[in-house]
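Undergrad: Here is a sequence with its predicted model. Questions after.
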Amino acid sequence: MVDKAQYANDEAEARGCLVLLRHGETEWSQSGQYTGRTDLPLVGQGRRQAVEAGLRLAREFPDGFDDGCVFSSPLDRAQQTAALAGFEHARTLESLAEWDYGRAEGRREEEVSRLLGRPWKLWEDGPEAIDRRLGGDREAPLPSGGAVLVRNSDGESLRQVSERAAAVVRRLQPLIEQGQRVLLVAHAHVLRILTTQWLGLEPSAAQLLRMNTAHYGVLGRYRGGNVLKRWNC
């Protein structure tokens, strides 16, 4: 006798997924400068990457994503990526904003270390370890020339970002369990941290998950548990 309930669960488990798409290239993603809340647009290469990502997603998910199940970070680079990938009606989800790097914003890791006079690592020390004297609004350079205004805050700790990400997981988990397909368009660090929360890992494990611009990962369910199905596609 066929267990209809189990069959329905298996069907939902096979179909349901959470797809995480990183935005395309910006000037600072090319140069390695921390880009949290500074609202940089995509460069030409980033726009092309977004279109190509949309084509890859269309091939892998020919039935698309469920109604009301496409979300984007509020930041322009993610919104642009969503639209160019074919998801111009993505719903804005504030919790998908990138990690607020505080006084590291617009700087590279080696620059922060030089200014502090000691080694500094984002994943180990966080923005909160940066001397307040390095804060305040300032102009940060663009590799193409000129500069952009950076409004520094104290930033977020890794734990604070993980709490935001965990709230997104709690909101979306029931949809995935029901067999729905959900797409999130956002940023490398917040998406990697969200992945650790889906998998029940410490948020620092996110540093082990590389995610290239305009690439995506797929989270899902298997035998009643949350799993990582594919990564950096």
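TA: On my side now, so go ahead.
Undergrad: From now on I want contacts and neighbour counts done on CA atoms only, so please keep to that.
TA: Noted.
Undergrad: all helices of this protein, in order?
TA: With helices called from DSSP state H, the chain shows them at 4-15, 27-31, 44-60, 76-84, 109-116, 122-125, 158-177, 188-199.
Undergrad: List the contacts of the first one.
TA: Taking Cα atoms under 8 Å, 6 or more residues apart in numbering as the criterion, the residues outside helix 4-15 that touch it are 176-181, 220-223.
Undergrad: Can you give me the buried ones in that helix?
TA: 9-10, 12-15 (16 or more other Cα atoms under 10 Å).
Undergrad: about what we covered before: and which of the contacts of helix 4-15 is nearest residue 126?
TA: Closest approach to residue 126 among those (Cα to Cα): residue 220, at 29.5 Å.
Undergrad: That closest one against residue 228, yeah?
TA: Yes. Here residue 220 reaches residue 228: they are 6.3 Å apart, a contact under Cα atoms under 8 Å.
Undergrad: out of the two, which sits in the busier spot?
TA: residue 220 (25 against 17; other Cα atoms under 10 Å).
Undergrad: In contact with the nearest residue to that one once chain neighbours are set aside, which residues?
TA: Distances taken as Cα to Cα, 6 or more residues apart in numbering put residue 17 closest to residue 220, at 4.5 Å, once the chain neighbours are dropped. By Cα under 8 Å, 6+ apart, the residues touching residue 17 are 176, 179-182, 218-221.
Undergrad: also this one, for the comparison:
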Amino acid sequence: MTSERPGELVLVRHGETEWSKSGQHTGRTDIPLTENGVEQAKRAGRYLADRSFALALSSPLQRARDTAHLIGVDPELDEDLYEWDYGAYEGLTTPQIKVLRHGPWDLWTDGVPAGDTPGENAAEVRVRVERILNRARPVLAEGQDAVFIAHGHVLRALGAAWIRLAPQDGAVLKLGTASVSVLGYEHGRPVIDAWNIQPRD
């Protein structure tokens, strides 16, 4: 049975890491939260304390798993919530990548070359986020809420997919560390109810 009031999908980006501080592209490298990242995640948890979730999914990477536990949920791990695979650009900053390329570069339109991992482009990430959204939609249709805990670029790609933007349009959906965003419906249309909320005590 479909609920008259659909549920909401809450997105939480993991807290700060050393690489997010330095602007390094952190795809599959598994690094922990900083002390500040832990505090950020705790603030997000307090912000979400009054909510309950029928479905909680997290990226398998430590920074997302730890954020999930700090906000008070015990998630199922799903590889579709891995961060964008940065391939040969893993660990590099955007200025470093531009030097390597001898010119401009944009992740959303240019993608990345293979390195230790294959790398992904925006269309390939879109396939993953559509799959993970399909896990949430039946829950939301029943009037229950879901939460995904993951990474900046993959959640931006997911937000773009939710409101039916082109894959590369995730570029305009900025997300800070430990930010909270809410996706929902209005008159049956997918909408963004809130984006990039950074809870403060």
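TA: Ah, there it is. Values in this document were obtained by computation on a predicted structure and should not be read as measured data.
Undergrad: just to revisit the earlier point, make a markdown table out of the helices of structure 1 and add distance to residue 206 of structure 1.
TA: Output for these, formatted as a markdown table (distance: least, Cα to Cα, whole Å):
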| stretch | distance to residue 206 of structure 1 |
| --- | --- |
| helix 4-15 | 24 |
| helix 27-31 | 18 |
| helix 44-60 | 22 |
| helix 76-84 | 20 |
| helix 109-116 | 17 |
| helix 122-125 | 9 |
| helix 158-177 | 10 |
| helix 188-199 | 5 |
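Undergrad: could you give the angle of the longest strand belonging to structure 2 to helix 35-47?
TA: Ranked by residue count, the top strand of structure 2 under DSSP state E comes out as strand 189-197. Orientation of strand 189-197 of structure 2 against helix 35-47 (axes from the mean of the first three to the mean of the last three Cα atoms, to 10 degrees) gives an angle of 130 degrees.
Undergrad: out of the contacts of residue 17 of structure 1, what pair is the most spread apart?
TA: Within the contacts of residue 17 of structure 1, 179 and 218 form the most distant pair, 13.8 Å apart (Cα to Cα).
Undergrad: Residue 202 of structure 1 and residue 196 touch, don't they?
TA: Yes. Using Cα under 8 Å, residue 202 of structure 1 makes contact with residue 196 at a distance of 6.4 Å.
Undergrad: Those two: which is more packed in?
TA: Between residue 202 of structure 1 and residue 196, counted using other Cα under 10 Å, residue 196 has the larger neighbour count: 21 against 12.
Undergrad: Now the alignment partner in structure 2 of that one: closest residue in space that isn't a chain neighbour?
TA: Alignment note (TM-score structural alignment): residue 196 of structure 1 maps to residue 160 of structure 2. Sequence neighbours aside, residue 170 is the residue nearest to residue 160 of structure 2 in space, at 5.1 Å (criterion: Cα to Cα, 6+ apart).
Undergrad: To which residue of structure 1 is that neighbour aligned?
TA: Under the alignment (TM-score structural alignment), residue 170 of structure 2 maps onto residue 206 of structure 1.
Undergrad: Next: residue 180 of structure 2.
TA: By TM-score structural alignment, residue 180 of structure 2 lines up with residue 216 in structure 1.
Undergrad: Contacts only, for the closest residue to that match other than its chain neighbours.
TA: Take residue 216 of structure 1 and drop its neighbours on the chain: the residue closest to it by Cα to Cα, 6+ apart is residue 21, 4.3 Å away. By Cα under 8 Å, 6+ apart, the residues touching residue 21 of structure 1 are 183-187, 214-217.
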